[in-house]
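Novice: pasting the structure only:
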């Protein structure tokens, strides 16, 4: 069985590690993950999609076209029932500045201050695009509720505000990396995508 190189179109090293763990967990060998740092540089595409799937495909298509490698990318965020599933695709820039976690969390808490319906979910869509244009997507959801104040030091983004339904009494930011990977939306999506990744080996 041949080894195939797979570009992971993310600057977040934790996402590459998470995919490595999923492939190892499922016994999938012969896939060499390539980070953006180790691939030829190319312009980062604008995430103009209106859904997680659209944005994941935009990123995966750009990586496959630019490098000639099969490419996996994800788009993920927090959906809140009382906000009509927002922040959604705007999660990383909810407060206006992209990636300002503390500002995003403050704004979300302020918007939800007087609201008792606290249902929320982390959603991830992972996309795999090959150089010949074959596309596969998979979605994972992690259900829970929105806390009224941040808790925990682990994780990033909205983790301190998210109380997973499958980890009672703790926020996502109070879970270990192993506990989070076993439960998370991205982990679920990657496990669903794994058979398509395995098929790349020919």
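Specialist: The structure has been received and is ready for your questions. Remember, predicted model here, so these are calculated numbers, not experimental data. Numbers count the residues shown, from 1 in each chain.
Novice: going forward, measure contacts between C-alpha atoms and count neighbours the same way
Specialist: Fine.
Novice: tell me the SS of the spatially most central residue of the chain?
Specialist: Ranked by distance to the mean C-alpha position of the chain (C-alpha atoms, centre = their mean), the top residue is residue 76 at 4.2 Å. Of the three states, residue 76 takes strand according to DSSP: H, G, I helix; E, B strand; the rest coil.
Novice: Contacts only, for it.
Specialist: Residue 76 makes contacts with 52, 88, 89, 122, 123, 124, 125, 186, as judged by C-alpha atoms under 8 Å, 6 or more residues apart in numbering.
Novice: and the fifth one, what does it touch?
Specialist: Going back to what we said before, that points to residue 123. Residue 123 sits next to 76, 77, 78, 79, 139, 140, 141, 142, 185, 186 when contact means C-alpha under 8 Å, 6+ apart.
Novice: quick revisit: so the residue nearest to the centre of the chain versus residue 47, what's the distance?
Specialist: 12 Å (C-alpha to C-alpha, to the nearest Å).
Novice: do the same with residue 32
Specialist: In terms of C-alpha to C-alpha, residue 32 sits 26 Å off from residue 47.
Novice: quick one: which of those two has more around it?
Specialist: Ranked by neighbour count (other C-alpha atoms under 10 Å), residue 32 and residue 47 place residue 47 first, with 17 against 12.
Novice: In what element of secondary structure is that one found?
Specialist: Assigned by DSSP states H and E, residue 47 belongs to neither a helix nor a strand.
Novice: also this one, for the comparison:
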């Protein structure tokens, strides 16, 4: 089955490709001729995920899925949330982390969670799948792997940040993998039933 993953983020593409297996032929936005910046203007993570998938389906007529993710910090009333990628005003991960740590200075409650919502549009029919991982924000970054806030996010029950884990270790517990597991199970049920 051919599916388009509505992203230009190479890191996400690598993570998702590892999950899909041979039953699915994954296409990128460039594979389907989409060079547009996908809209993300709804103000919510589920809404942005839906908006991106809708854009691909409406404009290219391709079964697709899109995701949106965010880091929600309890003591910051859920910030950076839907604005995680542009928290500092740019897509620069180091600047986003710096702003986050500055905003948390002196804060003892460092509880946070990553959330991902995948929206699947299969022949125009919508399905959404959510994944969450709880954790803490560290005082300073650790590790060179991963992307985004991975160097400062310590998942509950672990002693290494996402940035200190291999992609396989992170995939076993991440918010994206939890949502993706649900979506892949649904897709396999549709393809093989």
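Specialist: Received it, and whenever you're ready, just let me know what you need. Keep in mind it's a predicted model, so treat the numbers as computed, not measured.
Novice: Give the aligned equivalent of the residue nearest to the centre of the first structure in the second structure.
Specialist: For residue 76 of the first structure, the aligned residue in the second structure is residue 69 (criterion: TM-score structural alignment).
Novice: Residue 114 of the first structure too?
Specialist: In the second structure, the residue paired with residue 114 of the first structure is residue 106, using TM-score structural alignment.
Novice: which residues in the second structure does stretch 152-161 of the first structure match up with?
Specialist: So stretch 152-161 of the first structure sits over residues 143-152 in the second structure, by TM-score structural alignment.
Novice: same for the longest helix belonging to the second structure, what does it pack against?
Specialist: If you go by DSSP state H, the second structure has its longest helix at helix 175-192. Here helix 175-192 of the second structure touches helix 10-20, strand 111-122, strand 125-137, going by 3 or more C-alpha pairs under 8 Å, 6 or more residues apart in numbering; DSSP states H and E.
Novice: Give me whichever of the ones you listed is most buried.
Specialist: strand 111-122 (a mean of 23; mean count of other C-alpha atoms under 10 Å).
Novice: Tell me which residues are up against stretch 50-57 of the second structure.
Specialist: Stretch 50-57 of the second structure has contacts (C-alpha under 8 Å, 6+ apart) with 6, 38-40, 42, 62-67, 118-121, 124.
Novice: To which residue of the first structure is residue 24 of the second structure aligned?
Specialist: Checking TM-score structural alignment: residue 24 of the second structure goes with residue 31.
Novice: next one: residue 55 of the second structure
Specialist: That one, residue 55 of the second structure, aligns with residue 62 by TM-score structural alignment.
Novice: same check, this time on residue 127 of the second structure
Specialist: In the first structure, residue 127 of the second structure lands on residue 136 (TM-score structural alignment).
Novice: so where is stretch 4-14 of the second structure in the first structure?
Specialist: Going by TM-score structural alignment, stretch 4-14 of the second structure sits over residues 7-17 in the first structure.
Novice: Measure how far the matching stretch is from the centre of its chain, please.
Specialist: Distance of stretch 7-17 of the first structure from its chain centroid, counting by C-alpha atoms, centre = their mean, to the nearest Å, is 10 Å.
Novice: do stretch 2-22 of the second structure as well
Specialist: That offset, for stretch 2-22 of the second structure, works out to 11 Å (C-alpha atoms, centre = their mean).
Novice: tell me the contacts of the closest residue to residue 25 of the second structure other than its chain neighbours?
Specialist: Leaving aside its sequence neighbours, residue 25 of the second structure sits nearest to residue 2 (C-alpha to C-alpha, 6 or more residues apart in numbering; 4.6 Å). Residue 2 of the second structure makes contact with 24, 25, 26, 27, 63 under the criterion C-alpha under 8 Å, 6+ apart.
Novice: Most neighbours among the residues you listed, please name it.
Specialist: The most crowded member of those, judged by other C-alpha under 10 Å, is residue 63 (20 neighbours).
Novice: does that one really touch residue 3, like I thought?
Specialist: Yes - at 5.5 Å, residue 63 of the second structure counts as touching residue 3 under the criterion of C-alpha atoms under 8 Å.
Novice: circling back: and the helices and strands packed on helix 175-192 of the second structure: which comes nearest residue 155 of the second structure?
Specialist: strand 125-137 (4.0 Å; C-alpha to C-alpha).
Novice: how much does the closest one deviate in direction from strand 111-122?
Specialist: Strand 125-137 of the second structure and strand 111-122 meet at an angle of 160 degrees, taking axes from the mean of the first three to the mean of the last three C-alpha atoms, to 10 degrees as the criterion.
Novice: ok so, going back, secondary structure and distance to residue 181 of the second structure for the contacts of residue 2 of the second structure - can I get that in TSV?
Specialist: TSV is the format used below for the contacts of residue 2 of the second structure (DSSP: H, G, I helix; E, B strand; the rest coil; distance: C-alpha to C-alpha, whole Å):
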residue	secondary structure	distance to residue 181 of the second structure
24	coil	14
25	strand	17
26	strand	16
27	strand	19
63	coil	18
